[in-house]
Structures are given as C-alpha cells and as structure tokens.
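Asks: need the 3D shape of this:
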Amino acid sequence: MAKEKKQYICKKCGSKFLTWYGQCPNCGEWNSLQQIFFSKKHSSIQSNRLNDLKISTPICSLDKNLPQEEVYFSTKIKEIDTFLGKGLVRGGVYLLGGEPGIGKSTWLLQLAGFLARKGLKTIYISGEESLAQVKSRANRLGIESENLYFFYSLSLEEIMSILKQGYDFAVVDSVQTITSSNLESVAGSPSQVREVTLELISLAKSSALCLFLVGHVTKDGTIAGPKLLEHMVDCVLYLEGDREHLFRILRVVKNRYGPADEVLILEMKTNGLEVVKDPATFFLQDGEKSFSGQALTLTLEGQKVLAVEVQALVNNSFLAMPRRVSQGIDQNRLNLLLAVIEKKIRINLKDKDVYVKIGGGLQIKEPGLDLALCAAVLSSFYDTSLPKGSVFWGEIDLNGQIRNVLGHDLRMRQAKRLGYAPIFAPSKALKSLEDMHKILFA
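Replies: Okay, the predicted model is just below:
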C-alpha cells in the first residue's frame, strides 16, 4: 500500500521542503509555503511498472528517410507569419503573457476566429469568462464561423477530453485557472501550473495540435508560476503597452521555430487589434512645424526600425532641488546624461527643471536613444528648434564620446528610405557630444 507523505511547496518559486518555514529560504517570500500530500509507492511496484512499460513511439535514426509532413501552417497574415518565423507550428505550444486588460484574450480570439474562417477546426477554452461573455466579445469583434467552438471549464480532465476530439488550433485562457484532480493544491499554485502545462503539452505534441496558453503576470511583469513554465513551452510571447494608448507591442522572448527578437506592432480599434503594416513612422505626430525640444531618433525593436520623437522641456526652477521627470526612459539614465551635458558642454542645469518623455507612450531602454535625448535637452535649453528632417542615434559614454550601437546599418537604410537628413550618427565627423553642439548651436 502506498505511503502518504507531506511536503511544503512555495507558491511563488515552487521550491519544495520537508519542514515548514515562515519565509521561503529560496525566494524570501513570507507565508508562501503550502502543505501538500503525495503517495510514495514501494520500489518493487515501480520496478514492475518499468518491466511492463511499452514504448509508444519507435526509436528512429535521423539518417533514415523519415516520413515528412508539413510542420508549419500559414495564418495568411504576412506580418504574423514573419513575426513567428514561418507561421504557426503543428504540435507547437505558445505561451502569451501580459498585464490584465492589455488585450491578450482579444487578440487570441481574433486569431482563432481568423483561422476558423480559413477552414481550421478551432476551439477557445475559457477558465475566466463564461460562454455568454466570450460570445458577446466575439460578436463585438465581428467573429463568426462554424469552425470556431467555445468551452468553459476549470477541470484539466474535462479540457483534455475535449481537445482529444481532433482540433487544429486551441486556446486555453488561462493556465493559472485550471486545476488537476491529481493534486490537492489550489489553482495557480506552482504544482498545479506545472502539472496542467505538462499534460497539455503532452497532448499537443501527440496530436499535432497548435496550442496557445494564456499566462498571468506578476507585479514584476514576469509570467506567474514557476520559471520552468517558460522552459516547457516552445514559444513565449509578451503583449506590452499602455492601456491609455491605442498601440500594443507583441514581443517574442523565446522561439524554437524562428527568431527570438521580433516584435509586432498592433493598434487597438473598435473591431479589435489590427496589425500595423508599416510601423516605421506610426509613433510620430503629423505636422509640418518643428518646435524646440523635439528630436527624432530611430530605435530598434527586434528587427524593426521605428522612428520615435524625443521631447524635452528645460525651464527655470524655483525649488531647492530642481525636478528631473522622465516618461518612457529610465530616470537614472536621464540624470547621467544631464551630468555629461553639464560637464562637457559647460552649461548650468543646476537651477533648471528638466522634463523628458517619449512620444506615443513608448518605453525605450536601448542606448541608441542617448544622442537624441541630449539634442532635445540642448534644443529646449537654447529654445532653438533642430534642423527639419534631422535624425539622431548613438550611445554617449561618461566622457561625452559617441559610440556605435546595434543595428547601425539598419537605421541608416531606414533613415535614407524615409528621407531623413541631416543624419547625426557615430562617424568620423561626429565623435563626441561637443562635435554635435558645435554643429547645431555654435
């Protein structure tokens, strides 16, 4: 007879312990250990099981001519196929994460509806919304097809039985709400998430089912549950953006079937999320007149070069400690560049309030933004607009030297395609911040 033993598992990191702790020794989270029971069978029973085990799939050599079948299938949307590699993969498991309300369920419902209209048998399984709620959203998005099915369940066993009925494409929303009857822990715990994901992956691989899983994110922006979850799936996607803006960025952070640095720009409209076919100038404001404090830069998002506007406002301060406010870039990075400007250009910003933001609500971390940010600050300080059509990119070090950045050739080709001139980028004629200051504000 099986012996029942107990363990304590951390709900945050998934670490297991034989004794209870108030604070998890691994991740440091308080009151996160949960008691679980499991059965440990005798070794003789386990050895008998191994002796009776039959291998379900034969062992094959790659040198032999194995039967080949088409692994990829197209979504018929060029931008999505390029974004994922060559399209979706039969038997591939995709994990989509993002903040609440960002549009994960909307985009996947649109994708399921589009594939259903192309003749693929698709199903949308929800563990968060009732069938009436999902149907209402589908009607709002104009999604209707006889090949699209809906199902509501919180039970892994029910979902497994439904998916075995021969579907081509399936969405499970979300993996943190599904529970397995084999475990006593609550939904969303590391053990439940691991068990549910493992069973769904096994089914998808054996039945050539293309499966999308929706994952919740923590306050840190990472997918909730054990980190093992991201290792188990084939592709990890993040949907990012500000809910106050109309655009979303779909980013690939892991992809076994294609590039892992691609991004897809989506725009929120009344009929759902639509792909922006040419995002190069999507984040720019329409207008002919240029103002002081505005600088244009070409930033690299995956393999896409986007034109983005950097805005700066330098104003007299009446505070003992002048304000330094930034939106879209790191605050410490702004302070560092202001210190370099004061040191190398020899201007006094100690009695000035400095406000900097990225147009369109973007969050940019790449170092190529440095030169444009300094140009915008100097333009506002002198209250002089920059040359019309000018564009800036380059990293600035603590000595005020302009360094080359990743994707320089891509940015140069995009700048010439869009007709931007003059181009301020690392070159023999532009080696330092002082060089740019002499050219623009001498």
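Asks: CA only for contacts and neighbour counts going forward, please
Replies: OK.
Asks: show residues contacting the strand or helix carrying residue 134.
Replies: When secondary structure is defined using DSSP states H and E, the element that contains residue 134 is helix 131-141. Residues from elsewhere that reach helix 131-141 (C-alpha atoms under 8 Å, 6 or more residues apart in numbering): 106, 109-110, 144, 150-152, 270-272.
Asks: name the nearest residue to residue 243, ignoring sequence neighbours.
Replies: Residue nearest to residue 243 in three dimensions, not counting chain neighbours: residue 102, with 6.2 Å by C-alpha to C-alpha, 6 or more residues apart in numbering.
Asks: wait, doesn't that neighbour sit right on residue 240?
Replies: Yes - when contacts are counted by C-alpha atoms under 8 Å, residue 102 is listed as touching residue 240 (7.2 Å).
Asks: find the residues that touch each one of these two.
Replies: Common neighbours of residue 102 and residue 240, using C-alpha under 8 Å, 6+ apart, are residue 248.
Asks: let's see which of the contacts of helix 131-141 end up in helices.
Replies: For the contacts of helix 131-141, the ones inside helices are 106, 109-110, with DSSP state H as the criterion.
Asks: run through who's touching the helix of greatest length in the chain.
Replies: The residue-count maximum for a helix in the chain (DSSP H) belongs to helix 190-207. The contact list for helix 190-207, computed with C-alpha under 8 Å, 6+ apart, reads 9-14, 91-93, 156, 160, 164, 166, 175-176, 178-180, 183, 185-187, 209-211, 225-226, 228-229, 232-233.
Asks: now the residues you listed: which count as buried?
Replies: Applying a neighbour-count criterion of 16 or more other C-alpha atoms under 10 Å, the buried members of these are 9-14, 91-93, 156, 175-176, 178-180, 185-187, 209-211, 225-226, 229, 232-233.
Asks: just the ones in strands from the residues you listed, please.
Replies: Among those, DSSP state E puts 9-10, 93, 210-211 in strands.
Asks: what about residue 240, neighbour count?
Replies: Other residues near residue 240 come to 21 when the count uses other C-alpha atoms under 10 Å.
Asks: sorry, back to before: turn the ones in helices among the contacts of helix 131-141 into a markdown table, including neighbour count and distance to residue 84.
Replies: Compiled in a markdown table, the ones in helices among the contacts of helix 131-141 are given as follows (neighbours: other C-alpha atoms under 10 Å; distance: C-alpha to C-alpha, whole Å):
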| residue | neighbour count | distance to residue 84 |
| --- | --- | --- |
| 106 | 18 | 18 |
| 109 | 22 | 18 |
| 110 | 20 | 16 |
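Asks: please enumerate the helices of the protein.
Replies: 43-52, 78-84, 104-117, 131-141, 156-163, 190-207, 228-232, 331-345, 370-382, 408-418, 433-441.
Asks: next one: residue 160 from residue 146, what distance?
Replies: With distances taken as C-alpha to C-alpha, to the nearest Å, residue 160 is found 22 Å from residue 146.
Asks: returning to that earlier point: by neighbours, which of the contacts of helix 131-141 wins?
Replies: Within the contacts of helix 131-141, most neighbours by other C-alpha under 10 Å means residue 109, with 22 neighbours.
Asks: here's the other one to compare against:
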Amino acid sequence: MAKNKSAFVCNDCGADYSKWQGQCSECGQWNTVVEVRLGAAKKNNASFKGYAGGGQSKVAKLNEIKLDELPRFSSGMDEFDRVLGGGFVPGSVVLIGGHPGAGKSTLLLQTLCALAETQAALYVTGEESPQQVALRAQRLKLPMDKLDLLSATNVEEIIYQAEQLQPKLLVVDSIQVMHLEGISSAPGSVSQVRESAAALTRYAKQSGAVLILVGHVTKDGTLAGPKVLEHIIDCSIMIEGSHDSRFRTLRGHKNRFGAVNELGVFAMGELGLKEVSNPSAIFLQRSEQVSSGSIVMVVWEGTRPLLVEIQSLVDDSSFGNPRRVAVGLEQNRLNMLLAVLHKHGGLMLGDQDVFVNAVGGVKIVETSADLALILALVSSFRDRALPRDLVVFGELGLAGEIRPVPSGLERLKEAAKHGFTEAIIPAANAPREPVAGLKIKAVKSLSEALAAIE
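Replies: Modelled structure (predicted):
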C-alpha cells in the first residue's frame, strides 16, 4: 500500500512546510499552519493540464503570439463592466468577495437572469436552497424562465452538469463549500478550496466559459482561504459597504484584462442593486449650513475622477493621550500629516482629539487627499468655514512641499462640471490653459496653501 504523503500549509499566506509549527514564518500568524494530505502523483505527465487548461505545450517566439482583441460581452451593467475592464472575457475566472449581506448573490443573480435571455447561464448554489434563490429572484422581479439553477457542492457533479449544458457563464456560490471526492479533508479547508478552484478553473479555460466564484471574507475584510486562490483567478473583486448605508462600491483588486483599483458604485433598493452613473453627486450631498472642518477633494479611482467630501473635527482632549480616529482614510498617514503640520505649518495639535471621515463610506487609498485633509484640520481647529465652492487636491511631502498628482487636468474638469469655482492644487499640476469657470490657486508648499485660505 502506498504511503499517504502530507504537507503543512498556512491558511493565510499559503506557505508550505515539511512539518507542523505554531507560527508561520512567512506572514507571522499563529496557529494557521494545517496539515494537507497529498494524493499520489500521476506517472503520465504528458496528460497534465495546469490552471491555464493547456494540454501539450508548444514553444513560440513572443512576436509570433497573435494579439487579437479579446472578445468581451457585457454584463448588462455599465458599472460592473467598468470594474471588469470592459465586460466578461470568455474563459476568464472572476472571484467576488464581500461581507455577508453586501450583495454578492444579489448582483450575480441579477446579472445571470438578464444574460440568460440571450445565452446559456448556470447558477450553482451550495449555501442556499433552490427555493431561497427562486424567492429572491421573485422578490427582485427578475426574469426566471431562462436561467438554469443547480444545487450542488460536489465539484465533479458541477463539471459534469456544465459539460452537458455548455453554459457561457457559470457562477459557483460559494467556493468555500465545494469539495472533491478524492480529498479527505472537510470543505473549506486549504486543500479543498485550492483543488476545487483549480478543477473549476481548468474547466473554464478548456470550455471558454466565464467562471465566477463567490468567496467568503475574514473578520478583517480579506478573502478567506489560501492565497494561492487569488493567484489562480484572473480578476478579484470586492463588494464594500456598511449595513446602514444603501450604497455599495465594487472595487477591483486584481485584473488581468483591465485596470486595477477600478471602482463601481451601486445603490441597494427594493429591486436589488442599481448602478449609479454619477457617483460624485452622491458623495457631495452636503448640508445647506456652512460648517468648519468640511472640504471637497478630487480623488482618482481607476480611470475616472471622483469628488468626495472630507470632514474633520479637532477638539480639546479630556485625557492625557489624545485620540486619532480616521474613517475611510489611513490612520498612519493621518499621524504623519499631523507631524508635518506641526513642523512646517506651526500648528500644534498634540493636545487635541482629531477625528476625520470620508463622507459616503468611500475608502480613500491615494495620497492626493493629503492637502485637503490638512486644510480641513486647520479649518476645524480655527473654527473657520471654508468656501463651499472650493475644491482641493495634492500630495504633501515630509519637507512641507506640495507634490503633484496624476491626471490633474481631468480632476479640475470634473470639479468645474459640478459647479466648483475655486481650486487649490499643486503648482506642478497647474494647467497651461485656464479651465472655464474655475479660479485656480497653485501652491508649492504648505505655508502657501495655508495662506491661500486666510
């Protein structure tokens, strides 16, 4: 009898070891290394087909590769197509993750019911019963007569049914409950998730069907399961949004066929997710009362500018250790900007509680928000309101200099389109020709920026 081989793999980062250990030396996490039993290797390597689904390999020169345009087809939603890079690519694998209740199943059910009117589509549900899926479709008033539905968790059965139906779009909800017969570990384990995703990916590459996998997330918001799962797929998308907000953002974290960090905005209503064509109008729903600590900035999300209001509150601290709270922005960057403001702006906030918030629940990851955040803090500290028609963007360096940001002209045009008349921007982003209806103040340093709002 052949001896069963096993390896030890980290659940968080996918690193493997020859024996068990309490802490993963790659990611530093404790108690994440688990045992994975390995199957016997096949002797005939000629029939091996990897994640890409290729059979016999052939060596070719790079310039001999055909560069035909990818044959995409639309999902039926412009915001979804934007995040995908222009639509679905046949044979691609898309991983969609998000917190429970974010709208993953709703978005995919809406998409498949619409596409099933013109092409074959198969929805595989492993967590919900067919009755629950049908009730959701009925509640959302979706067309239900064309979509094929399969309730299964066995990957071999799913692939067999897919080979019979030959769908152009296949959704598996979710990958954490799928399992293969040849693996003894429980569904959701490292080996089951990895091998199930690999088997489904091979089917998608060989058949040309678009495969969409639904993935769970951990308590810190990252995709659950081994990291190798994110390497197998072609596109990774996260649905973000709090339960108390009706808006959902669809953000791309990896895309082999389009721009990374692209953003799509949806509104959750009684009939499901509805795309928002002008997100800036949502995040600019400001109150009529002019208050201090509020300012509008222009951030760049994927391939388009987005106007977002940022609010700050600076108040005397009642404790010896002042609080620093950032919602929608990076905490460490806030601390760094406070140090720059003290060093080069002459404003000491060491004894003040500082709270900053990006309105609308949007998460800002780029550095163009630095200048707007600094001016909002100064406005709140001095209790002096800034003009409502003022827009600001720019990166702040540790020496107090204002650095340029990409796509400055497109940001200014977006601000002018929404009625803003003043702008404070980096000097290097000053346009060669004036922007209609916009008075531009170009600054080189933090002192010049503070003088511009006096």
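Asks: sorry, back to before: now distance to residue 49 of the first structure too, for the ones in helices among the contacts of helix 131-141 of the first structure, in JSON lines please.
Replies: What follows is those, written out as JSON lines (distance: C-alpha to C-alpha, whole Å):
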{"residue": "106", "distance to residue 49 of the first structure": "45"}
{"residue": "109", "distance to residue 49 of the first structure": "43"}
{"residue": "110", "distance to residue 49 of the first structure": "45"}
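Asks: what's the closest of these to residue 363 of the first structure?
Replies: Distances from residue 363 of the first structure to those, taken as C-alpha to C-alpha, are shortest for residue 106 (22.7 Å).
Asks: so what's that closest one up against?
Replies: Contacts of residue 106 of the first structure were listed using C-alpha under 8 Å, 6+ apart, and they are 137, 272-273.
Asks: quick one: map residue 446 of the second structure onto the first structure.
Replies: Structural alignment places residue 446 of the second structure opposite residue 433 in the first structure (criterion: TM-score structural alignment).
Asks: so what's that match closest to, chain neighbours aside?
Replies: Distances taken as C-alpha to C-alpha, 6+ apart place residue 400 nearest to residue 433 of the first structure, at 5.3 Å, with adjacent residues excluded.
Asks: look up how far residue 344 of the first structure lies from the one you found.
Replies: Taking C-alpha to C-alpha as the measure, residue 400 of the first structure falls 7 Å from residue 344 of the first structure.
Asks: identify the contacts common to those two.
Replies: Applying C-alpha under 8 Å, 6+ apart, one finds that residue 400 of the first structure and residue 344 are jointly contacted by 433-434.
Asks: burial of the residue in the first structure that residue 339 of the second structure lines up against, as a residue count?
Replies: With TM-score structural alignment as the matching criterion, the partner of residue 339 of the second structure in the first structure is residue 339. Neighbouring residues of residue 339 of the first structure were enumerated by other C-alpha under 10 Å; the total is 16.
Asks: quick check: residue 339 of the first structure vs residue 320 of the first structure, distance?
Replies: Computed with C-alpha to C-alpha, the distance linking residue 339 of the first structure and residue 320 of the first structure is 18 Å.
Asks: quick one: closest of the helices of the first structure to residue 68 of the first structure.
Replies: With C-alpha to C-alpha as the measure, helix 190-207 is the member of the helices of the first structure nearest residue 68 of the first structure (15.7 Å).
Asks: mean deviation, the closest one versus the second structure?
Replies: For helix 190-207 of the first structure, the mean distance to aligned residues of the second structure following superposition is 1.5 Å (mean C-alpha distance after the TM-score superposition for the first structure).
Asks: in that helix, what's buried?
Replies: 190-197, 200-201, 203-204, 207.
Asks: do the same with stretch 361-375 of the second structure
Replies: Neighbour counts using 16+ other C-alpha under 10 Å place 361-364, 367-375 of stretch 361-375 of the second structure among the buried residues.
Asks: quick one: residues contacting residue 99 of the first structure.
Replies: For residue 99 of the first structure, the contacting residues are 216-217, 221, 239-240, taking C-alpha under 8 Å, 6+ apart as the criterion.
Asks: just the buried members of these?
Replies: Buried subset of those (neighbour count, 16+ other C-alpha under 10 Å): 216-217, 239-240.
Asks: and of the residues you listed, the nearest to residue 37 of the first structure?
Replies: For those, the nearest to residue 37 of the first structure is residue 216 (26.2 Å; C-alpha to C-alpha).
Asks: for the closest one, what are its contacts?
Replies: 97-100, 174, 176, 223-224.
Asks: list just the nearest of these to residue 81 of the first structure.
Replies: For those, the minimum distance to residue 81 of the first structure (C-alpha to C-alpha) is 19.3 Å, reached by residue 97.
Asks: give me the number of residues near the closest one?
Replies: Other residues lying near residue 97 of the first structure total 25 when counted by other C-alpha under 10 Å.
Asks: would you confirm that it contacts residue 225?
Replies: No - with contacts counted by C-alpha under 8 Å, residue 97 of the first structure stays clear of residue 225, the gap being 11.6 Å.
Asks: run the chain-centre distance for stretch 207-227 of the first structure.
Replies: Stretch 207-227 of the first structure has its C-alpha centroid displaced from the chain centroid by 11 Å (C-alpha atoms, centre = their mean, to the nearest Å).
Asks: do stretch 169-189 of the first structure as well
Replies: A distance of 22 Å separates the centroid of the chain from that of stretch 169-189 of the first structure, by C-alpha atoms, centre = their mean.
Asks: start to end distance for it?
Replies: Across stretch 169-189 of the first structure, the straight-line distance between its terminal residues is 26 Å, by C-alpha to C-alpha.
Asks: quick one: residue 361 of the first structure from residue 299 of the first structure, how far?
Replies: Taking C-alpha to C-alpha, one finds residue 361 of the first structure at 14 Å from residue 299 of the first structure.
Asks: nope, residue 223 of the first structure is what I meant
Replies: When distance is defined by C-alpha to C-alpha, residue 223 of the first structure is 26 Å away from residue 299 of the first structure.
Asks: export the contacts of residue 99 of the first structure to a markdown table and tack on distance to residue 410 of the first structure?
Replies: Listed next are these as a markdown table, based on distance: C-alpha to C-alpha, whole Å:
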| residue | distance to residue 410 of the first structure |
| --- | --- |
| 216 | 35 |
| 217 | 33 |
| 221 | 30 |
| 239 | 25 |
| 240 | 24 |
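Asks: other residues contacting stretch 109-116 of the second structure?
Replies: In this structure, residues lying in contact with stretch 109-116 of the second structure by C-alpha under 8 Å, 6+ apart are 75-77, 121-123, 137, 142-144, 146-147, 169, 272.
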